[in-house]
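[1] All I have is the shape, not the residue letters:
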């Protein structure tokens, strides 16, 4: 591979990564299929029930509920669909505002937009990379006003109802849920967790995605477990779970032969074929999580031995257990201008790294959305580098 001229910091980071990963290429995050995947998928094919009907969907939903501690889990086609339906079930309507972090994947905002609602961006905190409760409370104290008895709060600048709050557990690290739940209660906001990245993560012993009215998961190919494409809605409310199941199966009323649909629903049910893959993946989740924690420890030791004071590795917040979905290096602000040089050098060396997502308020579709001051999110976006994180690397 052609060597490129690089300065000292990119070289030192490559050497440190090599100390953990050895020689050769390393993907950012790739799935690991070492269990019953082929057997379950072949069984699904043999049954001929590969689409929206079949035993593996219910089996996968039950296993998810057991793993997360949720009372119910409803499997759907992807995490974005899960969040869209969860927000609808939480009462989000067209022209409502939904508070979400600016530092998140675009799907969080898209799910809001699909309902005709408006994303309202809030800042993140340095310790968790999730929504900053203190900054959010300060912001709401200036822009939220009562809109009438029992009607919640509205944005005094836009006149729109503030309807929901969506914490996203960034790279698998739990947010400060206690403080965010208190804000949701004080401002009459429905709290819906975007736990797309945090399967296996726990906040004070309790699984993420189970604190709000509803929570959502993703099983895309780059997640801790995968169903190829897929997601799930978690809730303790049996009525909401039943409604979620109904909405995501085209709102079709059960009948032996009639096709009667009693409301506008979605064709969002997870296919049985994907659920079969998910059942096998869930069986291996404890091993995946242990491997990712070992990888995090090896990175931590390697960077400590390297003596690099210009960067730090993201660690799980106090009182939390993170799944370390994506291992995250955070550059010091004084070397933030070297981020792209590090990304270029590492990727040229066959070590796949990437920056954080483009902040949502900087994307063309969302530039005019309401937002709080975002100094921390904007700083983090300049400094985050995700490192190779596959469970197989450990």
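    Perfect, thanks for sending it. Everything numeric in this text was worked out from a predicted model, so none of it was measured. Numbers count the residues shown, from 1 in each chain.
[2] Going by C-alpha atoms from here, please, whenever you check contacts or count neighbours.
    Will do.
[3] which stretches of the protein form helices?
    8-21, 37-47, 55-68, 79-89, 106-114, 133-143, 177-186, 238-247, 272-283, 285-306, 339-348, 375-383 (DSSP state H).
[4] Nearest approach to residue 218 belongs to which of the ones you listed?
    Closest approach to residue 218 among those (Cα to Cα): helix 79-89, 4.3 Å.
[5] Show me which positions of that closest one end up buried.
    79, 80, 81, 82, 83, 84, 85, 86, 87, 88, 89 (16 or more other Cα atoms under 10 Å).
[6] need the contact list for the last one.
    The contact partners of residue 89, by Cα atoms under 8 Å, 6 or more residues apart in numbering, come to 240, 243, 244.
[7] can you tell me how far the first one sits from residue 234?
    Noted for residue 240: a distance of 10 Å to residue 234, by Cα to Cα, to the nearest Å.
[8] With neighbour numbers in mind, choose between the two.
    Set residue 240 next to residue 234 and count neighbours by other Cα atoms under 10 Å: residue 234 wins out with 34 against 19.
[9] Test my guess that that one contacts residue 69.
    No - counting by Cα atoms under 8 Å, residue 234 stays clear of residue 69, with 9.3 Å between them.
[10] What sits closest to residue 384 if chain neighbours are left out?
    Excluding the flanking residues, the one nearest residue 384 by Cα to Cα, 6 or more residues apart in numbering is residue 330, at 4.7 Å.
[11] same question, residue 154
    Closest residue in space to residue 154, ignoring its immediate chain neighbours: residue 161 at 4.1 Å, by Cα to Cα, 6+ apart.
[12] Number of residues surrounding that neighbour?
    The local packing of residue 161 (other Cα under 10 Å) involves 25 other residues.
[13] shouldn't it be in contact with residue 97?
    Yes - with contact defined as Cα under 8 Å, residue 161 counts as touching residue 97 (6.0 Å).
[14] Can you get me a residue count around the nearest residue to residue 216 once chain neighbours are set aside?
    Using Cα to Cα, 6+ apart and skipping the chain neighbours, the partner closest in space to residue 216 is residue 233 (4.6 Å). As a burial measure, residue 233 scores 33 neighbours (other Cα under 10 Å).
[15] now do residue 307
    That count, for residue 307 with other Cα under 10 Å as the rule, works out to 10.
[16] same thing with the one 4 residues further on?
    Using other Cα under 10 Å, residue 311 has 21 neighbouring residues.
[17] List the contacts of it.
    For residue 311, the contacting residues are 329, 330, 331, 332, by Cα under 8 Å, 6+ apart.
[18] what about versus this one:
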């Protein structure tokens, strides 16, 4: 398998000699109609029917008791962490192999990340690594879980469903229950992914989703907090809308809040995208199967969904035989106009998180050195019915 083989394969899939991006938004339904409706109504900001409709569509699709729309995925994660009680000075365990937004949310809360290793099966937080770190570095008291060395409270665990592949949630929940830790799912990349029969983001205490332009569906910018109960959802919605107490004309806010509400114009885009989500997911799985067939029998390992899960295959990925071959693949494909990219740098390699506490990270380091993401925009399959 050579980079030129991969370029030829991708160009055949997309049937173009033009530049092929990693993941472009697809608009095939009522996007223009709904967005223009918001403009005609003048309700383009945080009040309007599409915000409520988008939340309801996400609730129906994911099975979440309550979904709360936000301006972006980082805001959704920030709100979820706030809701589980993360405070300044707390420690939150997460993975070093993640997008920086996961740690940025902690930084702006005054909390500190602690990095543990990922599983080679899911590319997400490893339950065994989590248990090992806690056993070696934490004390459990009647008041909660505390770091043995610094005496800081360990408040929560944040696994990320990397590239849409669900982590081992049952095992992580068991570890969190044992150590009295909240579990917040970073489900930014996993709309349409299921752990066993449950949608990602609905299994822990809270989940956070993203609808950035490069996600499975997009609202331009936007996020969503998935809440485990209706009551927690009502509280989340209140806090993310400046904690304003409803009144016909008075302005009274009963606690510090966030101005995180998703604008109606963005939600309109999301409503249209949700109408064709099922079709997008079907076509993404067709694309993933094509990649898996391409790499079958080669020295390159396609990243397939775990046996316990159904993934949305947000970004397709392959593990190269070596870091040198990864560099060659990235350079030659991009030079040929086919966008590929490495996975993110491990968070402790970034200057602002260089001093963060961490366990051993052998799987994270191997994946960082050898993984390449491949073009993953769903290709429309004629056998799949469109909803125009």
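    That came through fine. Only a predicted model underlies this, so the values are computations on that prediction, with no experimental measurement involved.
[19] In contact with the aligned partner of residue 301 of structure 2 in structure 1, which residues?
    Residue pairing (TM-score structural alignment): residue 301 of structure 2 is matched to residue 312 of structure 1. Residues in contact with residue 312 of structure 1, defined by Cα under 8 Å, 6+ apart, are 303, 329, 330, 331, 332.
[20] Could I get the contacting residues of the aligned residue in structure 2 for the third one?
    If I follow you right, that is residue 330 of structure 1. Residue pairing (TM-score structural alignment): residue 330 of structure 1 is matched to residue 319 of structure 2. Each residue near residue 319 of structure 2 by Cα under 8 Å, 6+ apart is listed here: 300, 301, 302, 303, 367, 370, 371, 372.
[21] what do you get for residue 233 of structure 2?
    65, 66, 67, 68, 226, 227.
[22] try residue 192 of structure 1
    Shown in contact with residue 192 of structure 1 (Cα under 8 Å, 6+ apart): 86, 87, 90, 164, 165, 166, 167, 212, 213, 214, 215, 216.
[23] Show me what residue 36 of structure 1 aligns to in structure 2.
    Match for residue 36 of structure 1 (TM-score structural alignment): residue 30.
[24] Identify the residue nearest its match in space, chain neighbours excluded?
    Sequence neighbours aside, residue 272 is the residue nearest to residue 30 of structure 2 in space, at 5.1 Å (criterion: Cα to Cα, 6+ apart).
[25] swap in residue 110 of structure 1?
    Closest to residue 110 of structure 1 by Cα to Cα, 6+ apart is residue 80, at 7.6 Å.
[26] and the one you found, what is it in contact with?
    Contact analysis of residue 80 of structure 1 by Cα under 8 Å, 6+ apart lists 107, 108, 110, 111, 218, 231.
[27] What's it aligned with over in structure 2?
    The equivalent of residue 80 of structure 1 in structure 2 is residue 74 (alignment by TM-score structural alignment).
[28] In structure 2, which residues correspond to stretch 291-300 of structure 1?
    Aligned using TM-score structural alignment, stretch 291-300 of structure 1 spans residues 283-292 in structure 2.
[29] quick one: that stretch to structure 1 mean distance?
    Its matched residues in structure 1 lie on average 0.7 Å from stretch 283-292 of structure 2 after superposition (mean Cα distance after the TM-score superposition for structure 1).
[30] Can you mark which positions in that stretch are buried?
    For stretch 283-292 of structure 2, a neighbour-count test (16+ other Cα under 10 Å) marks 283, 284, 285, 286, 287, 288, 291, 292 as buried.
[31] Equivalent analysis for stretch 343-358 of structure 1, please.
    For stretch 343-358 of structure 1, a neighbour-count test (16+ other Cα under 10 Å) marks 343-347, 349, 351-356, 358 as buried.
[32] would JSON lines of those with distance to residue 128 of structure 1 be doable?
    Output for the buried residues of stretch 343-358 of structure 1, formatted as JSON lines (distance: Cα to Cα, whole Å):
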{"residue": "343", "distance to residue 128 of structure 1": "23"}
{"residue": "344", "distance to residue 128 of structure 1": "27"}
{"residue": "345", "distance to residue 128 of structure 1": "27"}
{"residue": "346", "distance to residue 128 of structure 1": "25"}
{"residue": "347", "distance to residue 128 of structure 1": "26"}
{"residue": "349", "distance to residue 128 of structure 1": "30"}
{"residue": "351", "distance to residue 128 of structure 1": "25"}
{"residue": "352", "distance to residue 128 of structure 1": "23"}
{"residue": "353", "distance to residue 128 of structure 1": "20"}
{"residue": "354", "distance to residue 128 of structure 1": "19"}
{"residue": "355", "distance to residue 128 of structure 1": "17"}
{"residue": "356", "distance to residue 128 of structure 1": "14"}
{"residue": "358", "distance to residue 128 of structure 1": "18"}
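[33] Could you identify the most distant pair in these?
    The span of those, defined through Cα to Cα, is set by 349 and 358 at 23.9 Å.
[34] residues in structure 2 aligned with stretch 236-247 of structure 1?
    Aligning stretch 236-247 of structure 1 against structure 2 (TM-score structural alignment) gives residues 228-239.
[35] mind listing what's buried in the matching stretch?
    Neighbour counts over stretch 228-239 of structure 2 (16+ other Cα under 10 Å) mark 228, 232, 233, 236, 237, 238, 239 as buried.
[36] ok, now stretch 28-45 of structure 1?
    Neighbour counts over stretch 28-45 of structure 1 (16+ other Cα under 10 Å) mark 28, 29, 30, 31, 32, 36, 37, 40, 41, 43, 44 as buried.
[37] And the contacts of it?
    Stretch 28-45 of structure 1 has contacts (Cα under 8 Å, 6+ apart) with 50, 54, 56, 221-226, 272-273, 276-277, 279-281, 283-284, 326, 351-354, 386-392.
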